[in-house]
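Colleague: Need coordinates for the following:
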Amino acid sequence: MVATSHPLASAAGLEMLAIGGKAVDAALAAVAVQCVVDPLMTGIGGDCFVLYAAKGEPAKALNGSGRAPGAATIDALHATGLRDVIPPTSPHAITVPGAISAWCKLHDDHGTLPLERIFARAIAYAEAGFAITPRVAQDWARNVDYLKNDKHAAAFFLPAGKAPLAGEMFRQPLLAERLREIATVGATAFYGGETARRMVGHLRALGGLHTEDDFTQSADQAHWVEPISTTYRGYEVLECPPNGQGLAALMILRILEGFDLGPDLPQADRIHLQAEATKLAYHHRDRLIGDPATSEGLADELLSDAAINALRSRIDPHRASPPVLWNEPEHKDTVYLCVVDEEGNAISFINSIFNGFGSTRLDPSTGVLFHCRGRSFSLEEGHPNAIAPYRRPMHTIIPAMVAKDGVPIMPFGVMGGDYQAAGHAAFLSAIIDRGLDLQAAMDESRSFAYGGELQIEPGIPAVVREELERRGHVLRIADEPIGGSQAIRIDPVTGTLFGASDSRKDGMAIGF
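Modeller: This is a model prediction of the structure:
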């Protein structure tokens, strides 16, 4: 079974399984197609994280996030006039993309089919064209003004000066060339040679600090690491360690485990508790999570009983409260997919360029659209997430997996930028605490406490909204769907696969 947020990606993954490919082959085929047919959400100029569990083996995590250029320092960015934040369209928001390094590492270690076969569908869609699906068209239209930040992106992605409509055909021939090069040569086709030289030249023309050496050294930057985990009601939940925000998802779950979130709990109470736990976890995320080298031991500390008990005790069941760090110091667009193959190998896979259309910075000579993940860096001296040479920024993209008695039983993920950690916790709570099936848990109306307000989808009843406002929450009705999600559950007794794909997107879960 394969579950993605785009029907052509799901079909490409299913094809790999049908011809005898394994989970990794299907995942790579699906993500390659999605980079073509959903270009505002993902691309080869982005980053990637993976959780992979071979049948009978513990899960492992692959960090495919990119590093800052070697010349990237706070002083260097201050000299350009940047003081507080890095704008998403700035060349300094572009770290060396890590996705292709991760794809090739994953294929080298666990792929069974040749990349030429795996990328065939993606290359064909890029060359011959594909029909725009409804949700992609909606998101594309929302980003028209943003795309106009870059003349090359606007010229390519806004044919005739406007976003393409659902059903219209679109082509990405230069992306087909890049995929064909990678399939033939490997990661060095992207990080070296003429392609890298052109990308670096374009980035430097924009004022970037990138060098060809930065790219050459990044071909093998993706690496395997140990997942972090916690238990929730007897299930083990696995996430990638920092620099991802998976730690925040585990913190929310641990905090919520101290409350009864069963089916009899009123909806306002459940949303309130999730909001309060989210605010606490995200406050720590924003203050403490950064590059793996600056986050050593952080998961053990923040998931400890001392930290969780202290944080949980600060939640008032009847009143919204401001978040604080547990030790009290004072301080002033993505795609996810998962696959389970006939052997039971499971993969949880996320690939992103961050904003819709990333940084909007498109190299017209290679067709590579760059992400803007470096905008997450802090420009504060001493901050764990401060920009520095070869450092990785904090990432919002997080694949996840659930295990029972040491056996992986569900790869899953939630898209939606900052929402992802909160989404992981809400999705699992709906399944474990209230017994919802995968699709029902995904399709529930969502809420998200972030940035001083509680965003809610329109489906949450007025009486619940009124109660949340009475408790002090500042509500904002979301003007677009909050996130998206995919999951595949493996029945531990029968081995049957149950899949779901979020109705907020165009995708599907499909198997045979």
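Colleague: from here on, contacts and neighbour counts on C-alpha atoms
Modeller: Will do.
Colleague: ok, which stretches of the stretch 401-512 of the chain are helices?
Modeller: All helices of the stretch 401-512 of the chain, identified by DSSP state H, counting those that start in this stretch, fall at 420-434, 438-443, 462-470.
Colleague: Kindly reformat these as TSV and extend each row with mean neighbour count and distance to residue 244.
Modeller: Listed next are the helices of the stretch 401-512 of the chain as TSV, based on neighbours: other CA atoms under 10 Å; distance: least, CA to CA, whole Å:
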stretch	mean neighbour count	distance to residue 244
helix 420-434	23	10
helix 438-443	20	22
helix 462-470	15	30
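Colleague: In a markdown table: the ones you listed, plus distance to residue 87.
Modeller: Output for these, formatted as a markdown table (distance: least, CA to CA, whole Å):
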| stretch | distance to residue 87 |
| --- | --- |
| helix 420-434 | 22 |
| helix 438-443 | 32 |
| helix 462-470 | 33 |
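Colleague: Looking at these, which is nearest to residue 449?
Modeller: Taking CA to CA as the criterion, residue 449 comes closest to helix 420-434 out of the helices of the stretch 401-512 of the chain, the separation being 8.5 Å.
Colleague: Against which helices or strands is the closest one packed?
Modeller: Other helices and strands packing on helix 420-434, by 3 or more CA pairs under 8 Å, 6 or more residues apart in numbering; DSSP states H and E, are helix 246-256, helix 267-288, strand 407-415, helix 438-443.
Colleague: now the other sequence, so there's something to compare against:
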Amino acid sequence: MRPIFTAMAAVAAILWPMASPAMAQDEGVAATETIGAGGRPVGAAWSRSPVYAQHGMAATAHPLASQIAIDILQRGGSAVDAAIAANAALGLMEPTGNGIGGDLFAIVWDPETERLYGLNASGRSPMGRSYEELRAALGDATSIPPLGHLPVTVPGAVDGWFELHGRFGRLAMDQILAPSIAYAEDGFPMAPVIAYYFQRNLRAFEQRLEMIGDFDNARATYFADGAPQVGSIFRNPDLANTYRAIATGGREAFYEGEVARTIDAYMRRIGGDLRYEDMAAHESEWVDVGCVEYRDGYELCELPPNSQGFAALQMVNILRNVDLSQWPRGSAEVLHYITEAKRLAFEDLGRFYADPAFADIPIEGLLSQEYGRRRFAEIDPTRANPEPAPGDPRIEGEGDTTYLTVADSSGMMVSLIQSNYRGMGSGLVPDGLGFMFQDRGELFSLDPDHPNVYAPGKRPFQTIIPAFVMRDGAPFMSFGLMGGGMQPQGHVQVLINMVDYGMNVQEAGDAARLNHDGGRRPTDDLAGTGADLLGTLSVEPGIPAETIERLRAMGHNVEIVEDGVMFGGYQAIVRDPETGVYAGATEMRKDGQALGY
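Modeller: Got it, this is the predicted structure:
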């Protein structure tokens, strides 16, 4: 009956062209089920052109945030200024993925010093809550909950802004935050994908109100009339006031001033443990960026633990031992090798990755080519490993997010990722501040012998990771791909798409992805008790049916997922080393846009 319905809808559209938006939307959904993509004169039919520009480029998860970044660049701001401005806008416009209640990581290519700089702006657990006190608060629970005050850690993003700005900024912070303050006060139209995530978050919160404890502030800030609808005007005057305090008072206003005092009072009121002293003691850390060569002079660069970035480098070290280009990109062989490399790397991630201030992590061994060769030798080319395990990297003698990238006319390139972790975060909004606390502390282990075990004043394992690619020693691409455990495997898939299969920067992100979920986790005990070692291999509809059947025959548990939700959100900028021209790309699974000038 569907073809008849579609034909009738087409006739109705001719006879009643002024049909209501709701009717048009319903009929449009039906129409999309009976029609495919149009054609293109160049490039893949399922993709679109990258955006090219000479002087500056921004790619973010919201078109208005990208416009703000370009405006900052055109006013003389640096790529870092523009990235901060875009991040502030996204905290307002995409609070389903990020905000100043969360953490931040960044990689910056500085053309003046010709080097990469890495920033870890992640917060720590409350200093006044011991391991024993946490266990007592948890009762019979075997893990830290995702909502309420127990998973809340110090928000690191604002300090990250000021660390980046202090080293690479040009414009004053009040100029950088002015666009977001105006949008927070005057309002902006809600984007479709973000509206979808608002609805998902509201449903999840309402199902677990008892776990949250206090949801009144969050409801008043974000859900006063239910979840915001597509195209509705959304405002957040409380966040405007908080941004204004930061713009005029600097980081001290947030960590030592009225904002910190408000947070302290709020946490005391609801029985939480975060205190003024935790805020005042917070500081970010500049870290060394790690790079591993894949092939043909391409190096993938990531940040070290407590982030999961080095898992992508471990995957690269494994996959460099096989020429994937000998098979079609959508073949079972290619997907099998990517999946098995991910599973091995994540077994190590679940065993070793933690805050290096509290754990002795065998980084040199984990990233060595010899260890990559040994792990590659564990892959059976015809069969999924039913029980992968961590390796021995010792050398003798010795999880919802936003990603953005900005580049300026000087050649500076910024790769920045920022998140509240699961969904919108903990469900807790401090009185009158207009942002939600992250729930990153959920990612601590409770095994006292695990490197990632909870401790006071400790940074939990982090999923958010910015990425960068160098080519023949020169900056080539700043990029990232949000989405929990999807991130390292997504970084590697994009790299493979470009290096092994010659896709352009937009096609590399639009191509169908895989997302393996399962195996050892950094929240498990050391034995990985209860871990689903085989896990589930989720693939998008663009993967051929024959490939899916072959993967299942090889022992993989394959599921087809059509809505794109679990496959991340990609943004990227590529720089031509000869002309300096930028090519920008943005995620077709999100609302974003790449813009240049």
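Colleague: Now the TM-score, please.
Modeller: Structural agreement between the two chains, given as a TM-score (TM-score structural alignment, normalised by the length of the first structure), stands at 0.96; 506 aligned residues with a CA RMSD of 1.6 Å.
Colleague: of all the helices and strands packed on helix 420-434 of the first structure, which lies closest to residue 197 of the first structure?
Modeller: Distances from residue 197 of the first structure to each of those were compared by CA to CA, and the smallest falls on strand 407-415, at 32.6 Å.
Colleague: Return the distance of that closest one from the chain's centre.
Modeller: From the chain centre to the centre of strand 407-415 of the first structure is a distance of 13 Å (CA atoms, centre = their mean, to the nearest Å).
Colleague: Now do the most centrally placed residue in the first structure against residue 295 of the first structure, distance only.
Modeller: Of all residues in the first structure, the one closest to the mean position by CA atoms, centre = their mean is residue 397, 2.6 Å from it. Plainly put, residue 397 of the first structure is 17 Å away from residue 295 of the first structure if you go by CA to CA, to the nearest Å.
Colleague: now do residue 27 of the first structure
Modeller: Plainly put, residue 27 of the first structure is 29 Å away from residue 295 of the first structure if you go by CA to CA.
Colleague: Could you do residue 110 of the first structure as well?
Modeller: Relative to residue 295 of the first structure, residue 110 of the first structure is positioned 28 Å away (criterion: CA to CA).
Colleague: Residue 234 of the first structure too?
Modeller: Here residue 234 of the first structure is placed at a distance of 27 Å from residue 295 of the first structure (CA to CA).
Colleague: between these two, who's got more neighbours?
Modeller: Comparing residue 234 of the first structure with residue 295 by other CA atoms under 10 Å, the one with more neighbours is residue 295, at 16 against 11.
Colleague: That one against residue 284, yeah?
Modeller: No: contact criterion CA atoms under 8 Å: residue 295 of the first structure and residue 284 do not qualify, at 11.9 Å.
Colleague: quick one: what's aligned to residue 448 of the first structure in the second structure?
Modeller: The pairwise alignment with the second structure assigns residue 448 of the first structure to residue 515, based on TM-score structural alignment.
Colleague: same question, residue 410 of the first structure
Modeller: That one, residue 410 of the first structure, aligns with residue 477 by TM-score structural alignment.
Colleague: Residue 305 of the second structure corresponds to which position in the first structure?
Modeller: The equivalent of residue 305 of the second structure in the first structure is residue 242 (alignment by TM-score structural alignment).
Colleague: Could you check what's spatially nearest to its match, not counting adjacent residues?
Modeller: Sequence neighbours aside, residue 292 is the residue nearest to residue 242 of the first structure in space, at 5.5 Å (criterion: CA to CA, 6 or more residues apart in numbering).
Colleague: What's that neighbour aligned with over in the second structure?
Modeller: For residue 292 of the first structure, the aligned position in the second structure is occupied by residue 356, per TM-score structural alignment.
Colleague: roughly how far apart are its match and residue 285 of the second structure?
Modeller: In this structure, residue 356 of the second structure and residue 285 of the second structure are 12 Å apart, going by CA to CA.
Colleague: Counting neighbours, go ahead and name the busier of the two.
Modeller: More neighbours sit around residue 356 than around the other of residue 356 of the second structure and residue 285, counting by other CA under 10 Å; the figures are 17 against 13.
Colleague: isn't the more buried one right next to residue 305, touching?
Modeller: Yes: if you go by CA under 8 Å, residue 356 of the second structure and residue 305 touch, sitting 6.6 Å apart.
Colleague: What segments of the stretch 201-350 of the second structure are helices?
Modeller: Listed in chain order (using DSSP H, counting those that start in this stretch), the helices of the stretch 201-350 of the second structure are 209-212, 216-222, 237-255, 258-270, 276-281, 309-319, 332-352.
Colleague: would TSV of these with mean neighbour count and distance to residue 488 of the second structure be doable?
Modeller: Shown next, in TSV, are those (neighbours: other CA under 10 Å; distance: least, CA to CA, whole Å):
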stretch	mean neighbour count	distance to residue 488 of the second structure
helix 209-212	16	30
helix 216-222	19	31
helix 237-255	20	31
helix 258-270	18	33
helix 276-281	19	30
helix 309-319	28	4
helix 332-352	24	8
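Colleague: looking at the ones you listed, which is closest to residue 147 of the second structure?
Modeller: helix 209-212 (5.2 Å).
Colleague: Counting by contacts, list what the closest one packs against.
Modeller: Taking 3+ CA pairs under 8 Å, 6+ apart as the contact definition, helix 209-212 of the second structure has no neighbouring helices or strands.
Colleague: what's next to it, contact-wise?
Modeller: 145, 147, 148, 149, 205, 215, 426, 427, 428 (CA atoms under 8 Å, 6 or more residues apart in numbering).
Colleague: corresponding residue for the last one in the first structure?
Modeller: Taking TM-score structural alignment as the alignment basis, one finds that residue 428 of the second structure is matched in the first structure by residue 361.
Colleague: Let me see the contact set for that match.
Modeller: When contacts are counted by CA under 8 Å, 6+ apart, residue 361 of the first structure is found next to 89, 91, 150, 152, 153, 369, 370, 371.
Colleague: How many residues are close by the match of residue 305 of the second structure?
Modeller: The criterion is other CA under 10 Å. On that basis, residue 242 of the first structure has 29 neighbouring residues.
Colleague: cool, and residue 354 of the second structure?
Modeller: Applying other CA under 10 Å, we find 30 residues neighbouring residue 354 of the second structure.
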